[in-house]
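Novice: Sequence unavailable; structure follows:
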């Protein structure tokens, strides 16, 4: 782009918004803000949106829909409508929006680069899709495979109430939730993994601020052909061979969830016991990094024509 690009974060006071603002210091952009007393003023927000290149929405779903509608109204009125990156779940399975997971496949980064509306992926889906999609595309896993996804995240992704609960003395050590099996991340996991059967998704929160592990157990005999753990690893390694942020690592006897806290990377592993014909796939990432703010920076860099590696992981 000519000159320095401008970015407005609508909802910059939240956890994701703060993380994006901090990371934007590493990109050649100007971040514009509205005075705190005017952040809910529709006129002030509209004026700000018309003055910038990209609006990043860090809002609840309903508020994101309203904000996206405001941008559309600017365009209809012939104004200078910005491009949008939305961090909520409002548009992640909307066919009119591009899903902001550049490593998802060939052409995805280019689609993000040219789109006017990009939806930032969820933290849990980033790990689940990262593990499942390559196997489905390779024909190693059938789209109707009965998948179970278990995941544990740091409490920082749960918002102010959860953060306060965990940072008080006696905060919960472990919280298993989503047991209605209607978690809002399931639609994007299903769609972008390439599954036709809705997976069983069991999320949880641990008593640590940042970090995440997504794990998927597999019976190898239920996959296509005589699959081994090495075969699974080879498919994942080939799929992400050119990625700077997603890597396939050697498996060990255990895994600590918060090792990648503060980074924008994701590590994938295949923990296999070929004699038992069993495996567990794992993705480790920072729920606020590659799972939220870090992914947003990667998408902003693409949308502005900047190198995705402009900010070190």
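Specialist: Here it is on my side, so go on. Everything numeric in this text was worked out from a predicted model, so none of it was measured.
Novice: contacts and neighbour counts: CA atoms only from here.
Specialist: Will do.
Novice: how near is the residue of the chain positioned farthest from its centre to residue 31?
Specialist: Most distant residue from the mean C-alpha position of the chain: residue 275, 34.6 Å away (Cα atoms, centre = their mean). The spacing between residue 275 and residue 31, counted by Cα to Cα, to the nearest Å, is 55 Å.
Novice: can you give me the helices in the stretch 201-313 of the chain?
Specialist: With DSSP state H, counting those that start in this stretch as the criterion, the stretch 201-313 of the chain has helices at 229-239, 294-303.
Novice: what about those helices, which gets the closest to residue 123?
Specialist: When the helices of the stretch 201-313 of the chain are compared by Cα to Cα, helix 294-303 sits nearest residue 123, at 9.3 Å.
Novice: could you say what helices and strands the closest one packs with?
Specialist: When contacts are defined as 3 or more Cα pairs under 8 Å, 6 or more residues apart in numbering; DSSP states H and E, helix 294-303 packs onto helix 15-23, strand 83-86, helix 108-114.
Novice: Check it against this one:
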């Protein structure tokens, strides 16, 4: 019997991307609600309970409501793409490459919290260095990032693309979360194993999909005063054998004069770079990904595959 998959919120940005990725799959039985019935609570509850895996593509409160509908229904496993459960101890964090054993933890979990797009890039850089003993847990981490505007969902897409809207955004690039209170910060701190709250400065560019996340470091403040080569080696060891996460070689990194945030748009991969000049005592670690790929829908499909016992 084919596993039944229900995307609760399939008409939103992330849900549509997941649906596209699963289109044409003859090994899955896709359950669906017509858009006109998307607010039909009874129908949603029936679909949630019928599914083997429910993928929640909803705002935080609606995700909590959906999980409550399934209280005691252990036959339905859940992948939640919202922020609601990403630091909850009862939920597996759905970043398969984050640390040893995560694939097995996700594969065996009933509850999986899909990572955020910015935290995926940040944690991908931070976690290996903390685990290797290079980055002190108390280091004053700063994360700077730019995302494609699809990360803001349908409302921001309309604001960026529809010039007739009163709230149209005409800027080519803008900084936001100016109070340093972005909802992804707890996720970065918890899964980055950081003792101090990181400073996170996100921004949005006038391009639909793509993302760059930067982690600048002072090498003298790290354990052992590592070189750029040491940082690269730590990342390479951590992600050895991985296909989705690629650590770009120092030689290939050195050939780059600029980095395009859209370079991986439309893919589910992520590339990690170590930039800097030996002797300056500084490094800039960079993650390049698609905010709707490995940063959202691609990760959800990867987690679904692991939960179904398939390679991912």
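Specialist: In hand now; what should we look at? In this text the structure is predicted, and so the values were computed from the model without any measurement.
Novice: Which one of the helices and strands packed on helix 294-303 of structure 1 lies nearest to residue 51 of structure 1?
Specialist: Minimum separation from residue 51 of structure 1 across those (Cα to Cα) falls at strand 83-86, 11.3 Å.
Novice: Let me see the ranges of the strands in the stretch 101-250 of structure 2.
Specialist: For the stretch 101-250 of structure 2, applying DSSP state E, counting those that start in this stretch gives strands covering 111-113, 142-148, 173-175, 199-205, 211-218, 245-247.
Novice: chain center to the fifth one: distance?
Specialist: What that stands for is strand 211-218 of structure 2. In terms of Cα atoms, centre = their mean, to the nearest Å, the centre of strand 211-218 of structure 2 is found 16 Å from the chain centre.
Novice: List the buried residues in it.
Specialist: Residues of strand 211-218 of structure 2 classed as buried by neighbour count (16 or more other Cα atoms under 10 Å): 211-217.
Novice: between that strand and strand 199-205, how many degrees?
Specialist: For strand 211-218 of structure 2 against strand 199-205, the angle by axes from the mean of the first three to the mean of the last three Cα atoms, to 10 degrees is 150 degrees.
Novice: picking up where we left off before, which one of the strands of the stretch 101-250 of structure 2 is the most hemmed in?
Specialist: Comparing these on average neighbours per residue, with mean count of other Cα atoms under 10 Å, the densest one is strand 111-113 at a mean of 25.
Novice: what's the mean distance for it versus structure 1?
Specialist: Its matched residues in structure 1 lie on average 0.3 Å from strand 111-113 of structure 2 after superposition (mean Cα distance after the TM-score superposition for structure 1).
Novice: Next, format the helices and strands packed on helix 294-303 of structure 1 as JSON lines and append mean neighbour count and distance to residue 242 of structure 1.
Specialist: Formatted as JSON lines, those follow (neighbours: other Cα atoms under 10 Å; distance: least, Cα to Cα, whole Å):
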{"stretch": "helix 15-23", "mean neighbour count": "19", "distance to residue 242 of structure 1": "23"}
{"stretch": "strand 83-86", "mean neighbour count": "27", "distance to residue 242 of structure 1": "24"}
{"stretch": "helix 108-114", "mean neighbour count": "18", "distance to residue 242 of structure 1": "12"}
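Novice: Distance to residue 297 of structure 2 for the strands of the stretch 101-250 of structure 2 - can I get that in CSV?
Specialist: Formatted as CSV, those follow (distance: least, Cα to Cα, whole Å):
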stretch, distance to residue 297 of structure 2
strand 111-113, 12
strand 142-148, 14
strand 173-175, 24
strand 199-205, 19
strand 211-218, 14
strand 245-247, 16
